[in-house]
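1. Here is a sequence with its predicted model. Questions after.
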Amino acid sequence: MRVSFIGYGSMAESLSSRWVGKHELFIAGRDPNKAQSLASRLAQGTKAGSPQEAVEFGEVIILATPHEAVFEALEASGGSNAFANKILLDINNPVEPSNGDYLTKSYHGVSLSEAIAAYSPKAKVVKAFNMCQAKVWQMQPPTFDGRLLVTLYCGDDAQAKRQVASLIEDVGSEPVDLGELKYARLLEAAAAIVIKLLFSGRNPYTVLNLIQPEIKPIS
């Protein structure tokens, strides 16, 4: 799969490092030097370039900017029509880190993911990877109390969700489909809980995991 990142911060680095050698990767962002630096650290043929080139390259475009920069990044990447038939993977949360406030008012009461879908209606928007700090995605595999981390995801396009589920499996996590994109509102609110705990001084490996009694822990 061809996977492009718009953004080169800790989340982009953690996720891309787990997909090196499994997928073709492209790193882009506002600062081309920082994009190239991450691509060089990943090695193994990882490309770097402009946001527009990243969109042209990728089947899956991962929005890995701060939440307040998402729409600026979308514009810099070519605007609404540039993402037609692309999978736009939103890993972000409209949350104020200092107090955990979930900023739904910024998007007229809907989730950030739904606002992205409204901006680019021909894109296939999926929400995933938003509920953990970057260090969690560096774990091989992400395991807590003997159980794999469950990664909840949602979206309106079935094929796009299957591709995202395979990316989740490739970081060693267990994908669970929550349903339509409207459920991103729940994922973002749940992430706000984790973010509030992290900014209160909790360990960066603090997570909310879905315990499924029918699935036995890893022995």
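-> Alright, I've got the coordinates. The structure presented is a predicted model; accordingly, all values stated were derived computationally and were not measured. Numbers count the residues shown, from 1 in each chain.

2. switch to C-alpha atoms for all contacts and neighbour counts from now on
-> Will do.

3. what's around the nearest residue to Val150 once chain neighbours are set aside, how many residues?
-> Closest residue to Val150 apart from its sequence neighbours, by Cα to Cα, 6 or more residues apart in numbering: Glu174 at 4.7 Å. The number of residues packed near Glu174 is 18, by other Cα atoms under 10 Å.

4. adding another structure so you can compare the two:
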Amino acid sequence: MNIGVIGAGNMGLALATIWSKAGHAVCLSFARDPAALQQQAAALPGAHAGTPAEAARFGEVLLLAVPYPALAEALAGVAEAVAGKPVLSCVSGLLPDFAGNTIGLPTARTESVAEELARLLPTAHVVEAFNTTFAEVLQAPDRHFGELNPSLLYCGDDDAAKTVAGQLIAEAGYQPLDVGPLRQARSLETLASVWVQLAAATGLFPQAGLRILTR
């Protein structure tokens, strides 16, 4: 499928690399260095560089992987092009403390970034995904931790969009786990912040993964 990626940082580039190697066509966009963006896209099979609006038009599905302060800039000209499409978001408005000293402190936010995105892109189908893993794990040759692969929790309000998300999560080497409607992104984004802090405080960061075990 055609995948538009907005955000060519560690997360966006790592996922673009995985998906392009899996046979998907990728349009990579939104980087500080346009020349580097062109080089990064040229190094991937079936990939090209573009603007966020071009990535949104190109993709049958879109990944949004940008810092929260850059959200408005990244979404410029995107809304119309994503009508009816799945938009996967790993954007978080929380600020993990890499010293591990702020676990459990409250935030001033009253909604998740994913819910905010759903308001900003009302005709898109937003799915919260990929915020409970580290870019370094995505950059590794595979997602194996011994005999297990990490779980990847995701949520959204549209079943078809979540089916696409689950497929892409599995192709990236994770155990997909649907945790319900988009409102659950409030928990997932908080979990992501706590996970970073715990991994840093225990010395496990960045080569660590979450796994949900069931009987």
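-> Nice, thanks for sending it over. Everything numeric here is computed off the predicted structure, so don't read it as measured data.

5. where does the TM-score land?
-> Remark: TM-score between the superposed chains equals 0.88 [TM-score structural alignment, normalised by the length of the second structure]; 208 aligned residues with a Cα RMSD of 2.0 Å.

6. on that earlier part again, isn't the residue nearest to Val150 of the first structure up against Tyr153?
-> No. Using Cα atoms under 8 Å, Glu174 of the first structure makes no contact with Tyr153, being 10.5 Å away.

7. could you pull out the helices for the first structure?
-> With DSSP state H, the ranges of helices along the first structure come out as 10-19, 32-42, 51-57, 70-76, 112-119, 158-170, 184-199.

8. Comparing the third one with the second structure, how large is the average distance?
-> Spelled out, it's helix 51-57 of the first structure. Taken over the aligned residues, the distance from helix 51-57 of the first structure to the second structure averages 1.0 Å (mean Cα distance after the TM-score superposition for the first structure).

9. what does the first one give?
-> Following the fit onto the second structure, the mean deviation recorded for helix 10-19 of the first structure is 1.1 Å by mean Cα distance after the TM-score superposition for the first structure.

10. and the angle for that helix with helix 158-170?
-> With axes from the mean of the first three to the mean of the last three Cα atoms, to 10 degrees defining the directions, helix 10-19 of the first structure sits at 80 degrees from helix 158-170.

11. Return the list of helices and strands in contact with helix 10-19 of the first structure.
-> helix 32-42, helix 158-170 (3 or more Cα pairs under 8 Å, 6 or more residues apart in numbering; DSSP states H and E).

12. and the spatially closest residue to Gly46 of the second structure that is not a sequence neighbour, what does it touch?
-> Distances taken as Cα to Cα, 6+ apart place Ala25 nearest to Gly46 of the second structure, at 5.0 Å, with adjacent residues excluded. Residues counted as contacts of Ala25 of the second structure (Cα atoms under 8 Å, 6 or more residues apart in numbering) are 1-3, 19, 45-47.

13. now do Gln139 of the second structure
-> Applying Cα under 8 Å, 6+ apart, we find Gln139 of the second structure in contact with Ala14.

14. returning to what we had before: filter the contacts of Ala25 of the second structure down to the ones in strands?
-> If you go by DSSP state E, the contacts of Ala25 of the second structure have 2-3, 47 in strands.

15. quick revisit: out of the helices of the first structure, which comes closest to Asp101 of the first structure?
-> helix 184-199 (6.9 Å; Cα to Cα).

16. Ignoring the adjacent residues along the chain, who's closest to the residue nearest to the spatial centre of the first structure?
-> Centroid-nearest residue in the first structure: Ile91, 2.5 Å away (criterion: Cα atoms, centre = their mean). Using Cα to Cα, 6+ apart and skipping the chain neighbours, the partner closest in space to Ile91 of the first structure is Asn130 (4.6 Å).
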